[in-house]
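>>> Okay, sequence plus prediction incoming.
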Amino acid sequence: MTRELEGKVAAVTGAASGIGLASSAAMLAAGARVVMIDRDASALAGLRGQYGDAVSPVVIDLLDPTDCATLLPRVLDAAGRLDILHANAGSYLGGDLVDARTDAIDRMLNLNVNVVMKNVRDVLPHMIERGAGDIIVTSSLAAHYPTPWEPVYASSKWAIDCFVQTVRRQVFKHGIRVGAISPGPVVTALIADWPAEKLKEARESGSLLEPAEVADVIMFMLTRPRGMTIRDVVMLPTNFDL
């Protein structure tokens, strides 16, 4: 891979696993310094050992409002500036609405919607002052289709997709690009609570994506000429509709 992000600083939330880890690895390979943000301190320590000084591990519990508010100051302490934010951290809640615990609903909506909004809001003044920046939010195919087995999760992604598109229109004049990556089902911990038969069927039919495939598309979004914004990419396995 060419080092298309040489000299850039990226921050990735939910960076210790899944799409966040794959995104971090792709940006590191492209020459970026990556501030990997997660609540899993041991996983981050291992990744620092694996990738070396190009990684700055930052342990933050994004669901704690006080801790969440430290994201930008801690990124700046670690790397001096911020060029790219990949707001990736999220959780999944599927199944019938009547079976969902209300505390689980609150937690998922907080992480998938409120935290993303706060993280983006907090980094914008820094990017506006510098006159440039890229923000990518991990959305979902569920933001574009009323998925009947995940009404709460799908609603959170519909909300964040609207947020991405409206904020993009506010900040493009400052040289900041905002876009969403909306994959179909990806092999991550977020689908661990899928019914076993559904997961088995999806694997056997080739209707799941790998995190590295999502990261490849994120890199495509980040490396377009500055006059082009890839505002939303919907990607799904070819066999998804089988």
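Alright, I've got the coordinates.

>>> Please make it C-alpha for all contacts and neighbour counts, starting now.
Noted.

>>> correct me, but residue 233 touches residue 184?
No - counting by Cα atoms under 8 Å, no contact exists between residue 233 and residue 184, whose distance comes to 10.8 Å.

>>> In a strand, residue 58, correct?
Yes - in this structure, residue 58 lies within a strand as judged by DSSP: H, G, I helix; E, B strand; the rest coil.

>>> Does the closest residue to it other than its chain neighbours belong to a helix, a strand or coil?
For residue 58, the nearest residue in space outside its immediate sequence neighbours is residue 37; the separation is 4.9 Å by Cα to Cα, 6 or more residues apart in numbering. Remark: residue 37 carries the secondary structure label strand [criterion: three-state DSSP].

>>> Enumerate every residue touching residue 37.
11-16, 57-60 (Cα atoms under 8 Å, 6 or more residues apart in numbering).

>>> Next: residue 118.
residue 69.

>>> Check the secondary structure at it for me.
In the three-state summary, residue 118 is assigned as helix, counting by three-state DSSP.

>>> also this one, for the comparison:
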Amino acid sequence: MESKIWLITGASKGFGKVWAEAALKRGDKVAATARNTEKLKELVSEYGDAVLPVTLDVDNREDCFSAVEKVVSHFGKLDILINNAGYGHFGYVEEISEAEARQQIETNVFGSLWMIQAVLPIMRDQKAGHILQVSSIGGVMAFPSLSIYHASKWAVEGICESLNQEVAQFGIKTTLIEPAAYATDWATTSASHSKPLEAYSALRNAMLENSKNMSFGNPEATADAILKLADAENPPLRLFLGSLPLMMIEPAYNKRLETWKEWKEVSENAQ
């Protein structure tokens, strides 16, 4: 099998690093991006010229296009984009500031959109390519304290569902990756938080208590799934990662169907 060229944003830690290492271990080549490429030294030291470290802030649209040009100029093509850069913001709706809301959407939504727009001309010309967009179980259902994060992930879900229908004609594939809770630093050092309001302290404390019993997945265990996606002739539009998502999503979706059916007469009379 011919080696693939990957572009992975946010590759210095967490899922991005795990997936970069998985691709490199099997002989593929990876353009690994980070705001600070010093954090990519370990990858470069171990895999040498198979790694192209690229400084990138996905909030900057021009940087996104320049990064893609650099990758294609260096490797000659681009097979796979993994839109992984992003973060989670914690805060109840009433607590979220305008700046916090704008920054969450700027990075998670616009950052992903700019990268997709940057790779599409390349992949169209190649008549091949695969865009893997990191979403979340929070892209298909919602929980208290993560509303603006959910907004960002529901947005990329919509973008990619439309994208999939638009670019299949060019041989470009699209997959939304939907993990549940994993033992990364997503909810700790990589997260941001709104200033808490006392009114929500009871709910906040209850959620903190519940989180103590949460089962976290092993990020390393996701590597094989990503490689299978990359090699699939007909990859799915959506893929859960972990054992929890389907268990959580199925009752949530059944509840939606029940509600729509319960109000079916009201809906139809509105025709």
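Looks like it came in fine. This is a predicted model, so every value here is computed, not measured.

>>> Out of the contacts of residue 37 of structure 1, which are shared with structure 2?
When these are mapped onto structure 2 and scored by both residues aligned by TM-score structural alignment, their matches' Cα atoms under 8 Å, the shared contacts come out as 11-16, 57-60.

>>> just to revisit the earlier point, any idea what the residue nearest to residue 58 of structure 1 aligns with in structure 2?
In structure 2, the residue paired with residue 37 of structure 1 is residue 33, using TM-score structural alignment.

>>> now do residue 208 of structure 1
Under the pairing rule here (TM-score structural alignment), the equivalent of residue 208 of structure 1 within structure 2 is residue 216.

>>> Name the nearest residue to its match, ignoring sequence neighbours.
When the adjacent residues along the chain are set aside, residue 216 of structure 2 lies closest to residue 182, with 4.6 Å between them (Cα to Cα, 6+ apart).

>>> now swap in residue 182 of structure 1 and tell me
For residue 182 of structure 1, the nearest residue in space outside its immediate sequence neighbours is residue 140; the separation is 3.9 Å by Cα to Cα, 6+ apart.

>>> any idea what that neighbour aligns with in structure 2?
Under the alignment (TM-score structural alignment), residue 140 of structure 1 pairs with residue 136 in structure 2.

>>> Can you verify my assumption that its match contacts residue 157?
No - shown here, residue 136 of structure 2 and residue 157 do not form a contact pair, counting by Cα under 8 Å, at 9.3 Å.

>>> List the contacts of the closest residue to residue 27 of structure 2 other than its chain neighbours.
Closest residue to residue 27 of structure 2 in three dimensions, ignoring its sequence neighbours and counting by Cα to Cα, 6+ apart: residue 3, at 6.4 Å. Residue 3 of structure 2 is in contact with 27-29, counting by Cα under 8 Å, 6+ apart.

>>> does residue 3 of structure 2 sit in a helix, a strand or a coil?
Residue 3 of structure 2 ends up coil, using three-state DSSP.

>>> can you map out the strands along the stretch 101-250 of structure 2?
When assigned using DSSP state E, counting those that start in this stretch, the strands of the stretch 101-250 of structure 2 occupy the ranges 129-134, 172-179, 192-193, 238-241.
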